[in-house]
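Chemist: Sequence and predicted structure, then a few things I'm wondering about:
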Amino acid sequence: MIVLGIDPGSRKTGYGVIAGEAAGYRVLGCGLVRPRASDTLHERIGQLCTGIDEVIAQLKPECVALETAFVGRNVRSALILGQVRGAVLATAMRHGLPVREYAPREIKLAVTGTGSARKEQVAAMLSKMLDLGSDLKPLDVTDALGVAYCDLARSASSLGAQIGKSGKGRGKGWAAFVNEHPELVA
């Protein structure tokens, strides 16, 4: 299964594409879609859709995973994020891709083992688990990778897929990883 995780934003949208294979998880691509800051919101949303279209065409995901919307104190920001999320959902639907959504706590739990992890902990854990190297990715990118990872981990566990049975991903390998890196799940 190939999953496109997206962390939507009007100024920059993070994306991460992960393939779940019998041998574990492999990052096919990740990065940011950055619309021109000087453009109107409508123009930026159009540029985000074009950028996501390009990612889908190049990396061929089988589904899209997104973090569920949360209500903050700033109503204007929530409305803008809602418009961006709507554009992302419409783009996925235009490509015929199913969309799955996960709560922030569920994503953090899938990646770090605790639902209260900080963004930096999620990024550090993903960097080690997905062998991203020492090149630190922006948090928008690691957030997107976390969404994709969560989808793969949830799909594997709910379907009893071979990833979970082989000890890769979150099975036996997860326990060994946590024992080797306790500072990342504290």
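Modeler: Thanks, I have the structure now.
Chemist: all contacts plus neighbour counts: C-alpha atoms, from now on.
Modeler: OK.
Chemist: Residue 64: what secondary structure?
Modeler: strand (DSSP: H, G, I helix; E, B strand; the rest coil).
Chemist: Nearest residue to residue 20 in space, ignoring adjacent ones along the chain?
Modeler: residue 1 (5.3 Å; C-alpha to C-alpha, 6 or more residues apart in numbering).
Chemist: Ok, residue 37 next?
Modeler: Computed as C-alpha to C-alpha, 6+ apart, the closest residue to residue 37 that is not its neighbour in sequence is residue 11, at 6.6 Å.
Chemist: Might one say that that neighbour is in contact with residue 40?
Modeler: No - using C-alpha atoms under 8 Å, residue 11 is not in contact with residue 40, being 10.7 Å away.
Chemist: Those two: which has the busier surroundings?
Modeler: Shown here are residue 11 and residue 40; by other C-alpha atoms under 10 Å, residue 11 has more neighbours (16 against 11).
Chemist: what sits against the more buried one?
Modeler: Shown in contact with residue 11 (C-alpha atoms under 8 Å, 6 or more residues apart in numbering): 34, 35, 36, 37, 44.
Chemist: try it against this one:
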Amino acid sequence: MIVLGVDPGSRKTGYGVIAEAEGRLSVLGCGLIRPAASGTLHERIGQLCSGLEEVIANMKPEAVALETAFVGRNVRSALILGQVRGAVLATVIKLGLPVREYAPREIKLAVTGTGAARKEQVASMLPRLLGLEEAPKPLDVTDALGIAYCDLSRGASLTGHCGMTGSGKSRSKGWAAFVDAHPELLA
């Protein structure tokens, strides 16, 4: 299984491609897609999509993994990131690849063993996990590799998504079913 991890950004987007074969992981490639800094947001998004299509054509991933969106204090930045993520998702879906998303804490937990890890801790663990001499730079690239690593380590290539079955439906029947099955816990 070959997974492309993507860390989207309007100025630079990190990507990392990891292959899993017979229980071994290897990095096939990683880097940055950098749209021209002088362009408008729309032009940069277009360049990002073209760059992403090129990475996909060259690396031939079987799936793409992204970090779920989070909202910081800067609403404008969140809106721009939302546009970039939407363009990335549209590009990947247009090319017929499955997309899986992971919460930042889930990615950090998969890579470092704690969901509260800092970006630098993720970067320092990846060389050990992936057999690299040193962590790629900048952190956008290590974030993308961490996303791909999370996808593969969680067995998503086999199940369709962390915690979900191959059908894409949650294994859980939901809160109501749990309550019905365990009324003694509500007493």
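Modeler: Looks like it arrived, so ask away. Computed from a predicted structure; not experimentally measured.
Chemist: Would you give the TM-score for this superposition?
Modeler: TM-score for the superposed chains, counting by TM-score structural alignment, normalised by the length of the first structure: 0.82, backed by 159 aligned residues with a C-alpha RMSD of 1.4 Å.
Chemist: one step back: filter the contacts of residue 11 of the first structure to the buried ones?
Modeler: By neighbour count, with 16 or more other C-alpha atoms under 10 Å, those hold 34, 35, 44 as buried.
Chemist: quick check, the second one in a strand?
Modeler: Just to be clear, that refers to residue 35 of the first structure. No - using three-state DSSP, the assignment for residue 35 of the first structure is coil, not a strand.
Chemist: What separation do you get for it and residue 130 of the first structure?
Modeler: Residue 35 of the first structure sits 27 Å away from residue 130 of the first structure, taking C-alpha to C-alpha, to the nearest Å as the criterion.
Chemist: Check the spacing between the spatially most distant residue from the centre of the first structure and residue 31 of the first structure real quick.
Modeler: Here the first structure reaches farthest from its C-alpha mean at residue 38, the gap being 26.8 Å by C-alpha atoms, centre = their mean. Distance of residue 38 of the first structure to residue 31 of the first structure, given as C-alpha to C-alpha: 21 Å.
Chemist: Let's verify the residue farthest from the centre of the first structure: helix, strand, or coil?
Modeler: Strictly by three-state DSSP, residue 38 of the first structure counts as coil.
Chemist: can you give me the helices for the second structure?
Modeler: Assigned by DSSP state H, the helices in the second structure fall at 41-59, 75-94, 104-112, 119-130, 139-153, 156-159, 175-181.
Chemist: And the ones you listed: which comes nearest residue 21 of the second structure?
Modeler: For these, proximity to residue 21 of the second structure was assessed by C-alpha to C-alpha; helix 139-153 is nearest, at 10.6 Å.
Chemist: angle of the closest one against helix 104-112?
Modeler: Counting by axes from the mean of the first three to the mean of the last three C-alpha atoms, to 10 degrees, helix 139-153 of the second structure lies at 80 degrees to helix 104-112.
Chemist: List the contacts of helix 139-153 of the second structure.
Modeler: 3-7, 12-18, 20, 30-32, 64-67, 100, 102, 106-108, 110-111, 119-120, 122-123, 126, 135-136, 157, 161-162.
Chemist: Kindly recompute the last result at 6 Å.
Modeler: 3-7, 14-16, 31, 65, 107, 110, 123 (C-alpha atoms under 6 Å, 6 or more residues apart in numbering).
Chemist: Reformat those residues as TSV; add neighbour count.
Modeler: Shown next, in TSV, are the contacts of helix 139-153 of the second structure (neighbours: other C-alpha atoms under 10 Å):
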residue	neighbour count
3	29
4	29
5	32
6	28
7	25
14	23
15	28
16	30
31	20
65	29
107	28
110	19
123	24
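Chemist: nearest to residue 77 of the second structure, of those residues?
Modeler: Scanning these for proximity to residue 77 of the second structure, where the rule is C-alpha to C-alpha, the winner is residue 7, at 14.8 Å.
Chemist: you'd agree the closest one is up against residue 30?
Modeler: No - judged on C-alpha atoms under 6 Å, residue 7 of the second structure makes no contact with residue 30 at a distance of 11.2 Å.
Chemist: how near is residue 65 of the first structure to residue 156 of the first structure?
Modeler: 14 Å.
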